[in-house]
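**Q** pasting the sequence and the predicted model now:
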Amino acid sequence: MKKLFVLVLICFAQIVQAQKTYIYCGKLIDGISNAVQKQVTIVVDSGRIKNIINGYADAGNTIKVIDLKSKTVLPGLIDCHVHLEAILSTNTLLEVFTLTDADIAYRSVNFAKRTLLAGFTTVRDLGGSGIDINLKKAIESGWIEGPRVFAAGKIISSSGGASDPSNGFRDDIFHHSGPNDGIADGRDELVKAVRLQIKAGADVIKIASTGGVFELGDNNKKAKLTIDEIKAVVETANDYGLKVACHAHGAEGIRRAILGGVTSIEHGTYMDDEDIKLMKQYGTWYVPTIIAGKAVADSAKKGYYPPVIAGKAIAFGNQIQKTFAKAYKAGVKIAFGTDAGAFDHGKNYLEFGYMVEAGMPPMEAIKSATSNAAILLGKENELGSIGNGKLADIIAIDGDPLNDISTIKNVVFVMKGGTIYLK
């Protein structure tokens, strides 16, 4: 009996030992340091990083080894602005009338997997119909493969604002939208709209303080919420421990959002010097989405959209990279975000090239999608860097992104939470 007990203990010890994985890294960008480490072993156990060892540690016979000696290893990338349920096309406006929630959900499964395999192990999905919350649950339950999702649910805006589906259409085509749909006016309705999204399972609240590009007949430079209304949203979200992301193109809407206490400005296309000064003063994050501007402008030039949308799209594309360059040079805090869905999912990496082209060094661009993005999410103790105790979100690429940022698209290995999805 004693021998049997000892044998069981030995077998159990071997099983526990076998849970460990050693990852041999030729080069390691940890997401925090500016220095690149060479010949490093990352020890992964039970979904987390347990140790980082200089050199290639002896794994023995019971530890799984992943050989990435010829690769550059990074933390899993984070995209702070995606829409996994959407993809813009020539049919986008028509799809409002033709696609059911089920259609959208099935389509989003493919988009989620593409995003993960492109090296983005975490995303902040900034909303749409609310299906992003269901998608997040499906991924967490292991039903489908995709990135870790922080979901906003339905976007909250005023009547006639960026997410009002009836903009430009006859009133009798759509039912009158209200807080249940994310359309709210005044403090009471906005508080209710926030609470309904939290009840539905939102991790972050998304509002729109200006118009957008894709509404019919709307001017995306105009402010659509008052400072007091924005404060009501922020106070309510903060009561539940949630942050507020704000879609804003025009300078006045950006200014109101900052003064109202939002955590991040999304797009920020026409921000002015006063906005930049306030963003630095209040510590507001900027999520630029340069690739979205480039993509929608290109689509507009190809005739994808009616003239009222095309004009706004082209102006957005012409301005957004210039705004990013100005904000970066001024020292505004920047987190990586693409607005994926305005272009093909899985090509989120294109944003890095535009950031570098506008003057941001490659290492800073990488940090914007790792440690900086994790701070914006409030998850810097779990995500965004290769460090002891962090979740084992690890990717590897062929090439050196510090010498050629475009190589960041060459993803050959993806691990999320210790599970390998691409090797």
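**A** Sure, I can see it. What you are looking at is a predicted structure, and each value in this text was computed from that prediction instead of being measured. Numbering: from 1, shown residues only.
**Q** contacts, neighbours, all on C-alpha from now
**A** Fine.
**Q** residue contacts, Val356?
**A** 362, 365, 405 (C-alpha atoms under 8 Å, 6 or more residues apart in numbering).
**Q** out of those residues, list just those in strands.
**A** For the contacts of Val356, not one is inside strands, with DSSP state E as the criterion.
**Q** between the residues you listed, which is nearest Gly47?
**A** Ala365 (26.5 Å; C-alpha to C-alpha).
**Q** which residues of the stretch 151-300 of the chain fall in strands?
**A** Under the criterion DSSP state E, counting those that start in this stretch, the stretch 151-300 of the chain contains strands at 205-208, 244-248, 264-267, 285-287.
**Q** and those strands, which is most packed in?
**A** strand 205-208 (a mean of 30; mean count of other C-alpha atoms under 10 Å).
**Q** so which elements touch that one?
**A** Using 3 or more C-alpha pairs under 8 Å, 6 or more residues apart in numbering; DSSP states H and E, the elements in contact with strand 205-208 are strand 244-248.
**Q** off-centre distance for the strand it packs on?
**A** 13 Å (C-alpha atoms, centre = their mean, to the nearest Å).
**Q** who's in contact with that strand?
**A** 204-212, 233-234, 237, 254, 257, 262-269.
**Q** this is the comparison structure:
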Amino acid sequence: MRYALLFVWIGCLCGTAQAQQLLVKNVTVIDGETGIRPRKASILIGNGIIQKIYTKAPRHIGNATVIDGEGKFLAPGMMDAHVHLATVVDEDIRKARLQTDSIMGNMVRHGITTVRDMAGNAPYLAACRDDVRSGKTMGPDIFFAAQFAGPGYFDLIRRSGRDGDLGNSAWYRALMSGMNVATAIQSAKAAGVTGIKIYADLDAALIREITEEAHKAGLKAWSHAAVFPCKPAAVAAAGVNSMSHANDFAFQQLPGDTLEIGKAWQALYRKEFQLDTLAQIPLLRQMALQNIFLDPTVFHAENNKMHSAAIVTRLAHALGVQIVAGTDWIYPNTGAIPLLQEMLLLQQKCGLSAAAVIQAATLNGARACGLSDRGAVRKGMRADLLLLSADPLQDLNVLFQPVQVFIKGKPAL
């Protein structure tokens, strides 16, 4: 069916060189926001965006190519909001790009049309992003972060064998009190980042200063939940836009105003450790009040025996914190996609409905990046869409087996 639809599209284009629009008729729309119920509609796409949504299918629209969506479903393209495509880049750039391009192609084939890369080599990521946007490479649209941490963190990374300009580049920046944070932020912005990833070895005052300067520069502040020696409450109090890794919230219950990283992790991995949800409730309520997104990475946590992540995520969702689907996991060139596992865990272990899980992987990811042009099926939004053979609200697996993927209204498969 996928190829039949594609041949119809190509045939129409060949027969009508002027064709600029696409009409998906009589399809059931899954909007991307839980409050909007599925509805039968016809979607007109032109110039890469959704031009109009008809409740009653029009008989004819100029030179529009028509796809019959009867019995099918249309959903927003998905977003993995926590990936790492360029943490370590092979010295052979051509070889590295072949690998990355293959991974990105696999993402698109499985319905992922946008990613948030949470720290990597900025020039490399910018080149990948530009090639995708120009049509040279098939891949998801890429938004990426610069990683800010204290000098002690980068020293630790060097001792583990990593070399290069760690801590001295615009995208891997070592900061300490007294340094010019605003200048560092501007350098990161010039490198093309959308947000600053606040990572480790920073005190509460510096976390707040990074957050404030990022916002002044029009960038997002994305943070680990625990930025040692700071606890999660200090991160939330700084007013960041999103916090990653739900398991890190367990550090909030450990004694002391600040934590030593080694001892803190030892405490969490002791057999007798039990998550105290009463210690999490005030923090999660603060996040909900401040509209701070939670990027829980439950799949990553479960694979590392960090079972507090699912409990914290369930509680956060119940308290009104907006959940963002991200994996922080290695993506393959072919086959299984980690985002599916994250979404199934959000549904099965964290109490999210299928509709809420879809919102976590579409609209919430876009909002966490400050994007208002995607993540839902609405007039004026980018036509990053998935045509599906069955209802994803009944089975999330369907999202990863699209009949067709459209990126800016064009078939990507």
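**A** Received it, and whenever you're ready, just let me know what you need. What you see is a predicted model, and the numbers here were worked out from it, not measured in a lab.
**Q** sorry, back to before: which of the contacts of Val356 of the first structure map to contacts in the second structure?
**A** Here is what carries over to the second structure from those, by both residues aligned by TM-score structural alignment, their matches' C-alpha atoms under 8 Å: 362, 365.
**Q** return the subset of the contacts of Val356 of the first structure lying in helices.
**A** 362, 365 (DSSP state H).
**Q** going by distance to Ala102 of the first structure, which of the contacts of Val356 of the first structure wins?
**A** For the contacts of Val356 of the first structure, the nearest to Ala102 of the first structure is Ala365 (36.4 Å; C-alpha to C-alpha).
**Q** what residues does that closest one make contact with?
**A** 336, 352, 355-356.
**Q** all helices for the stretch 101-250 of the first structure, in order.
**A** 101-117, 131-140, 186-200, 227-239 (DSSP state H, counting those that start in this stretch).
**Q** run through who's touching the shortest one.
**A** Pointing back at helix 131-140 of the first structure there. 83-85, 101, 104-105, 108-109, 125, 144-153, 200-202.
**Q** if you set the cut-off to 10 Å instead, what comes out?
**A** With contacts defined as C-alpha atoms under 10 Å, 6 or more residues apart in numbering, helix 131-140 of the first structure is touched by 83-86, 101-102, 104-106, 108-109, 112-113, 124-127, 141, 143-154, 197, 200-203.
**Q** now it, how far from the chain's geometric center?
**A** Distance, centroid of helix 131-140 of the first structure to centroid of chain: 15 Å (C-alpha atoms, centre = their mean).
**Q** so where in the first structure does stretch 389-402 of the second structure end up aligned?
**A** With TM-score structural alignment applied, stretch 389-402 of the second structure matches the range 398-411 in the first structure.
**Q** can you give me the end-to-end span of that stretch?
**A** 7 Å (C-alpha to C-alpha, to the nearest Å).
**Q** tell me which residues of it are tucked away?
**A** 398-402, 405-411 (16 or more other C-alpha atoms under 10 Å).
**Q** among these, which two are most distant?
**A** Most distant of these, by C-alpha to C-alpha, are Leu402 and Val411, 14.9 Å apart.
**Q** okay, now whichever residue in the second structure pairs up with Asp339 of the first structure: neighbour count?
**A** Matched by TM-score structural alignment, Asp339 of the first structure corresponds to Asp328 in the second structure. Residues within reach of Asp328 of the second structure, counting by other C-alpha atoms under 10 Å, total 24.
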